[in-house]
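Trainee: model this:
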Amino acid sequence: MAAGAPRIFVSHLSGVAVFDPTGDQVGRVRDLVVMLRVGRRPPRLLGLVVELSTRRRIFLPMTRVTSIESGEVITTGVLNVRRFEQRPTERLVFGELLDRRVTLVETGEEVTVLDLSVQQLPARRDWEIDRVFVRKGRKGGAFRRGRGETLTVEWSAVTGFSLEEHGQGAENLLATFEQLRPADLANVLHHLSPKRRAEVAAALDDDRLADVLEELPEDDQIEILGKLKGERAADVLEAMDPDDAADLLGELPVEEQERLLGLMQPADAADMRRLMSYEEHTAGGLMTTEPIVLRPDATVADALARVRNPDLSPALAAQVYVCRPPDETPTGKYLGTVHFQRLLRDPPYTLVSSLLDDDLQPLAPDAALPVVAGFFATYDMVAAPVVDEAGSLLGAVTVDDVLDHMLPEDWRETEFHLDEQAGVGPAAGPGVGPAAGPGVGPAAGPGVGPVAGPGIGPGKGAGAHGS
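Mentor: So this is what the prediction gives:
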C-alpha cells in the first residue's frame, strides 16, 4: 500500500473479502491482531484473522497484505493455512478491544470504545492503531442516537486497554455479526474467551441464543447454560428445538435436569421428558415433537399457511403430517404425509386427506440410527414421521438430526480437510499454531459504530467519526 494511505476504521474491515493477486477469493476478515506496547505508544497491527471457505481461521500477516481498498483486501497470494492460535502478547480488536470501557487521560472520564482506526506508517510496511472513536456517558446503548457525546481521540489520549475488564459490553461486538447464520455465529462464539463468550451470550435474546446453542459443541453448550440464571436458562431451553434441548438436558446432572424442567412450562417439560425417555441414537431420540400436524379436513391453503412459518427449518417445512385429532404430538391416528411439492400442484381448496402419501412405512421410535439413515438414503427423504405401535404420530426426524449424530462427535470443532492448492504456501507469521485458540473475534456483519457501509478512509465514513 502506498505511503500516506488514508486512515481505515476497523468496522469497515469486518467480513471484508480477501483475494489473491489473480482475483480469486481466499476468505473473509474475521478479526485484527494487534500487540499492545509499553506506555502510550499505539499498538502495532500484526495481521488479520482470515476465515477460509472451509471455516478454518488462519493468520494473515500485514506483510502479506498488498492493498486494502474498495471493501476488499488483496494479498501476495502466499498463505499459511495452519489454524490461527492467539499468543499471550496479542489482542483481538473485535473480540477484546471494542466495547471496552477506557478512561480519557485529560479529564479522567470513562468512555466506551465504539471503533478504532488503523493507518500504515509512512515509507514503511508497518501498521498501527492511531485513533479511538469513543462515546461519553453511561455504559450501553451504543447504537441509540442521543446517548452521550461521541469523539475521536489519539490512542495516547486514553488509558485502560491493558487492564482486564469485568462486565465488558457486547453491543458493538453483536452488531458486527448481526446478520450471521446461527452456525456461523456459533463458530464465532466458540473461539471467544470464556469470559467474552458469557458476555455475548447474556446480550443475545432468547431465540437467537437458542439457535446458536443448537450449533455449538456440547462443552460450550453446557458452559453457557450453566452461566445463565435459572429462569433464563429454562426460557432458552424452551426456545430450542425440543430434540436439541433434550440432548442438552441429558448431559446435565439429574438434579440440574429436574431443577430446569421444574422452571419450564408444563407442556414443554413433558416433551423434554418424553424425548429423554428414548435412547439417544434411535428415531425417538432424534425426533422433534413439533412437526406440522393437520386434520383430514384441512385444505391445501391451510397447509401452505403453516409451511410459510419462518421459524420452521426447511426440512420440517418440506412436508405436513395428517392425523386425526388432537393436532399436537402425540396425536390420534397417523393417516399419511403430504409433501410440499404436492401442495404446490393442487388447488388451494383441496383437502389434504385426498393427497396423502401413505405408501411408505413410518419409522418406529426404537428404530436404530443406521435404520433411520438407510430410510432417508433409500427414499430420498429430508424428514420422516415417527409413529408408535398404536399408530399415533410421536414426532418427525429430519435429515440434519441424522447427520448430526452420524458425524464424529467433535465435528463442530474441526474443519474440512484443505489440500494445498496453487497460491497457498508455507509462509509463517505470528499468531499461527496447530491448535485452536480462544478469543477469535466476530465474523462478517455490518460495521461497528456510526460508520456506514464498506467504505474506507475519510471519504467513506471517516468524517462521521470526527477528529
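
Trainee: from here on, just use CA atoms for contacts and neighbour counts.
Mentor: Will do.

Trainee: which of the helices or strands spans the residue nearest to residue 53 when sequence neighbours are not counted?
Mentor: Nearest-residue entry for residue 53: residue 27, 5.9 Å, with adjacent residues in sequence omitted and distances by C-alpha to C-alpha, 6 or more residues apart in numbering. When elements are defined using DSSP states H and E, residue 27 is found to belong to strand 25-35.

Trainee: I have a second one here; can you model it like the first so I can compare?
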Amino acid sequence: MFGPDGESIGKIRDLVAGLRADRQPPRVLGLVVELATRRRIFVPMLRVTSIEASAVTLATGSVNLRHFSQRPNEVLVLGELLDAQVTIEASGAVANVVDVGMEQIRTRDSVLGRVAVRERTGRLSRRGPIQVLRWEEVLGPGVLELTGQPQDAHQLLAVYETMRAADVAAHLHDLPTKRRYEVADALDDERLADVIEELPDEDQKDLLGHLDDERAADILETMDPDDAADLLAELDELEKDRLLELMEPEESAPVRRLLEYSSHTAGGLMTPEPIVLTPDATIAEALARVRNPDLTPALASMVFVCRPPSETPTGRYLGCVHIQRLLREPPSDLVAGAVDKELASLRPDALLSDVTRYFAAYNLVCAPIVDDQDHLLGAVTVDDVLDHLLPEGWRETTWQESHPEAADA
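Mentor: Predicted coordinates for the structure are as follows:
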C-alpha cells in the first residue's frame, strides 16, 4: 500500500467485509494493513483511489493508526472466508471457498460478488473442479453462521508459505480463536514451532494448551531449546513436568538444563546448540557449518573451538573464531590457528545487565557461556538479549504507544 506521494505505508494482509442477514453480497469495508513495525491498522475502502495487481494507492488525508480490532458481523476474507465450508445452492453439493472476487457496484461500493469454490469429493486423492459462482448462489440464508462452521486451512497455508514466521505469527494473533486453532492444527510441526516462537507469551500458552499433549511435546522438541525453556517456565509445575516427560530424553535434557537458570541470567538466555568444532577441524568445515540455513545470522557469526566432547557441556573451551576471520583464512588451514583466545567469556550466572554491557563493549552479536571448569555451556545471541530487554508484552505493543507524537499519518 502506497500513499498519494508514493511513500510506502505497509503490506495488505486481509480484507474486512460486513456480513449481511439477507442474500446480498457483503460490502467490503476496508483493508487490514501491516506497518513496518508489524502493527496492523484498518484502512477504509473510501480512502482507496486505485487498486493494481501489485499495489494499492490511497487518497490524500489521515490514516487512523489505532490497532485493528474486528467488530461483530465483520468477517476477514483471508482469515475466515478462505477454506470455509459452504453449500452450492443449485446442486446441494458441499464445497470449500478457494477464492473470493471483489467488484464495484453502481453505488461505487465494493462487494464480494463472486466466490470460487471447489466441491468436496470425499476422496483425499481427488479434488473437484473449481466453480466461480455469484455470492447468493453459494451462501444462502445462513450467511451469519458462516464463521461458526469448521474450516480447512489449505488456502491460508498457501498464503503463509511466502511469509516469514514473525509475519505469520502477527497474522495468527489477529485471527479469531477458532480459526487460529484450525490453522495451528493444519501447520506442520516445524512451521508451527517457528511461529509459536514469535508469538506473545499468552498466545504461546494458549496454542500449546489447545494441542494434545503428544503434539505439544513434539512442538517443544522442534523449538529452539532456549525458546522451549522460556515457554515451559510460564506453565505450572504439573503441566511443565508432564510435557518434559513426554519429550524424548535427548531433546528434553538441554531444556531441563536451561530451566535451572533464572531467565534473566546468561544461562537462562543461552542456546545450548552453538556451532562447536574440535581443534583439528578445517576452516572449510567451519564455513560449511555456518552456511546452515537453519541458523540465525547471530548464531552463525561465530564458531567455538573445544576439546571433545563437542556436545554442550563440552570439553575444555579453547576460544572462538569470528566468521570474518574464517573468510580471510585458507580453507585447508585448521581452525585452531584462527582462534581468538583473548575474548572474555560469560559465566552462566551473569546478570542480563552484565550480558548487555558485554555485547556493547565487544561489539558482538554472539557470546560464549563457559562454566568454572572451562566447559562451553552454550551461547547467547543478541536477539535473545533484546527479547528480555524490551518491556514485557513488547510483541503486542502498539505503534502509537512507541510513537506518542504521531496520532495520524
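
Trainee: so the strand holding residue 27 of structure 1 matches what in structure 2?
Mentor: When strand 25-35 of structure 1 is aligned against structure 2 using TM-score structural alignment, it corresponds to residues 8-18.

Trainee: distance of the residue nearest to residue 53 of structure 1 from residue 49 of structure 1?
Mentor: Taking C-alpha to C-alpha, to the nearest Å as the measure, residue 27 of structure 1 falls 10 Å from residue 49 of structure 1.

Trainee: who's more crowded, the two?
Mentor: residue 49 (27 against 23; other C-alpha atoms under 10 Å).

Trainee: mind checking what the more buried one lines up with in structure 2?
Mentor: So residue 49 of structure 1 corresponds to residue 32, using TM-score structural alignment.

Trainee: these two touch, right, residue 325 of structure 2 and residue 338?
Mentor: Yes. Residue 325 of structure 2 is in contact with residue 338 according to C-alpha atoms under 8 Å; the separation is 7.1 Å.

Trainee: what about the two, which has more around it?
Mentor: Between residue 325 of structure 2 and residue 338, counted using other C-alpha under 10 Å, the more crowded position is residue 338 (19 against 14).

Trainee: which ones are touching the more buried one?
Mentor: Residues touching residue 338 of structure 2, when contacts are defined by C-alpha atoms under 8 Å, 6 or more residues apart in numbering, comprise 321, 325-326, 329.

Trainee: mind doing that once more with 7 Å?
Mentor: If a contact means C-alpha atoms under 7 Å, 6 or more residues apart in numbering, then residue 338 of structure 2 has residue 321 as its contacts.

Trainee: that one matches what in structure 1?
Mentor: Aligned against structure 1 by TM-score structural alignment, residue 338 of structure 2 finds its counterpart in residue 355.

Trainee: got it, and residue 137 of structure 2?
Mentor: Per TM-score structural alignment, the equivalent position to residue 137 of structure 2 in structure 1 is residue 157.

Trainee: mind listing what that match touches?
Mentor: In this structure, residue 157 of structure 1 makes contact with 104-105, judged by C-alpha under 7 Å, 6+ apart.

Trainee: separation between it and residue 166 of structure 1?
Mentor: Distance check for residue 157 of structure 1 against residue 166 of structure 1: by C-alpha to C-alpha, it reads 22 Å.
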